[in-house]
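Novice: sequence and predicted structure are below.
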Amino acid sequence: MKIKKLFLILLLLFSFSFYGQGEGMRGKREQIRAMKAAFLTTELKLTSNEAEKFWPVYNSFDDRQFELRHQKMRSFRSKMNDETLNKMSEKEAIAFLNQLESTEEELFSLRKNFIATLKGIVPATKIIKLRKSEEDFNRKLLHQYRDKGHRKD
């Protein structure tokens, strides 16, 4: 119970410092990662034995997923403006579509392997709860971001 309270306090501290000025993207990502770890730990109620095995696997998965989404998809987004799309030939569009599909398949495969690995670490109920908790965390983060934007008026 004390660990749960500690993580909630850490979550609050990180959420206040999250909006600090002068932070680079890497610093913000690390803050989000710490907030997410506190949130997931509280939501999943991992035992110390589960947590010891879970976090290295989760962090590796999260890093790879981030790399795929932000580095590969960045090049895709640059091609997704109206001007570029209007000038794209059918052959270029097919190649681009194949690249998109390949990246999506890689993300799916990554998640599938991650879940298979987790099955040996935590019960299936916690794996399902992890998915829901990740979505809850992302929604909460989005709300914080939106709220911050409204305060600048």
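Specialist: Nice, I can see it. Residues are numbered from 1 along each chain as shown.
Novice: could you use CA atoms for every contact and neighbour count after this?
Specialist: Fine.
Novice: any idea how far Ile115 is from Glu43?
Specialist: Distance, Glu43 to Ile115, by C-alpha to C-alpha, to the nearest Å: 18 Å.
Novice: what of Ser78?
Specialist: Separation of Ser78 from Ile115 (C-alpha to C-alpha): 31 Å.
Novice: who's more crowded, these two?
Specialist: Set Ser78 next to Ile115 and count neighbours by other C-alpha atoms under 10 Å: Ile115 wins out with 19 against 9.
Novice: quick one: the helix or strand where that one lies to chain centroid distance?
Specialist: Taking DSSP states H and E as the criterion, Ile115 maps to helix 90-118. Chain-centre distance of helix 90-118: 17 Å, with C-alpha atoms, centre = their mean, to the nearest Å.
Novice: packing partners of that helix?
Specialist: Other helices and strands packing on helix 90-118, by 3 or more C-alpha pairs under 8 Å, 6 or more residues apart in numbering; DSSP states H and E, are helix 48-67.
Novice: packing partners for the helix or strand that comes right after the helix it packs on?
Specialist: Using DSSP H and E, the next helix or strand after helix 48-67 towards the C-terminus is helix 73-78. Helix 73-78 is packed against no helix or strand, with contacts defined by 3+ C-alpha pairs under 8 Å, 6+ apart.
Novice: list the contacts of whichever helix or strand comes after helix 73-78.
Specialist: Sequence-wise, the next helix or strand downstream of helix 73-78 (DSSP H and E) is helix 82-87. Surrounding helix 82-87, the residues in contact under the criterion C-alpha atoms under 8 Å, 6 or more residues apart in numbering are Lys79.
Novice: what about versus this one:
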Amino acid sequence: MKAIKNIIILLTILLWLTPNKGLAQRDKIDELRSTFIAKHLEFSSAESEKFWPIYNELHDKRKAIKKNLRQSLKNISPTVSDKEAEDIINLENKSAAADAELTKTYNDKLKLVIGAKKLAKLKVVEEEFKLEVLKAAKEK
């Protein structure tokens, strides 16, 4: 259920970001996300200095995984063969596994920097941010 919710959120954000202004919008959203997280987690300067490079690296790797999957999904046509459909399903499974592995690896790294309590709160804050973005998109 959570995966479906995340997919819906992602698709909503992607649809909201039109091609003409998409890059600027994404940059603005990334900036707002950073501000939102920093405000809610109240990092010390030492935590902040170590946290952001790790978090941004994770975010970039996740974007690359999603972009690769999105490009494959765009290639689905009404005449897609069973083999091509299987390949896409396998890619989706590999993408999910890669994302899960990223989560584990980067949770371990981030926990060393900000501690388990702030890491757990980070997950909540990220969800709150997604809801704020959706709310803003609905108001437009």
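Specialist: Noted; the coordinates are in hand. Because the structure is predicted, anything quoted here is derived from the model rather than measured.
Novice: tell me which residues of the helix or strand following the helix holding Ile115 of structure 1 come out buried.
Specialist: Per DSSP H and E, the first helix or strand lying C-terminal to helix 90-118 of structure 1 is helix 124-151. For helix 124-151 of structure 1, a neighbour-count test (16 or more other C-alpha atoms under 10 Å) marks 126-127, 130, 133, 137, 141 as buried.
Novice: okay, the residues you listed in a markdown table with distance to Lys4 of structure 1 next?
Specialist: Listed next are the buried residues of helix 124-151 of structure 1 as a markdown table, based on distance: C-alpha to C-alpha, whole Å:
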| residue | distance to Lys4 of structure 1 |
| --- | --- |
| Lys126 | 16 |
| Ile127 | 19 |
| Leu130 | 16 |
| Ser133 | 15 |
| Phe137 | 16 |
| Leu141 | 20 |
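Novice: which element is Arg43 of structure 1 on?
Specialist: For the record, residue 43 of structure 1 is Glu, not Arg. helix 25-44.
Novice: against structure 2, where does that helix fall?
Specialist: The alignment of helix 25-44 of structure 1 onto structure 2 (TM-score structural alignment) covers residues 22-41.
Novice: just give me the mean distance for that stretch relative to structure 1.
Specialist: Here the mean offset of stretch 22-41 of structure 2 against structure 1 after fitting is 0.8 Å, by mean C-alpha distance after the TM-score superposition for structure 1.
Novice: tell me the gap between that stretch and the middle of its chain.
Specialist: Remark: stretch 22-41 of structure 2 is offset 12 Å from the chain centroid, using C-alpha atoms, centre = their mean.
Novice: aligned against structure 2, show me the partner of Phe7 of structure 1.
Specialist: Matched by TM-score structural alignment, Phe7 of structure 1 corresponds to no residue in structure 2.
Novice: near Phe7 of structure 1, how many other residues are there?
Specialist: Neighbour count of Phe7 of structure 1, defined by other C-alpha under 10 Å: 19.
Novice: what about it, which helix or strand?
Specialist: Assigning secondary structure by DSSP H and E places Phe7 of structure 1 in helix 2-17.
Novice: so what's the gap between stretch 142-152 of structure 1 and the chain middle?
Specialist: How far stretch 142-152 of structure 1 lies from its chain's middle: 19 Å, per C-alpha atoms, centre = their mean.
Novice: which residues does it contact?
Specialist: With contact meaning C-alpha under 8 Å, 6+ apart, stretch 142-152 of structure 1 is reached by no other residue.
Novice: now do stretch 97-111 of structure 2
Specialist: Residues outside stretch 97-111 of structure 2 that contact it (C-alpha under 8 Å, 6+ apart): 51, 54-55, 58, 62, 65, 119.
Novice: go on, stretch 9-19 of structure 1?
Specialist: For stretch 9-19 of structure 1, the external contacting residues (C-alpha under 8 Å, 6+ apart) are 28, 31-32, 34-35, 38-39.
Novice: repeat that with 10 Å
Specialist: By C-alpha atoms under 10 Å, 6 or more residues apart in numbering, the residues outside stretch 9-19 of structure 1 that reach it are 3-8, 20, 27-39, 42, 141, 144-145, 148.
Novice: now list the buried members of those.
Specialist: In those, the ones that pass as buried (16+ other C-alpha under 10 Å) are 7-8, 31-32, 34-39, 42, 141.
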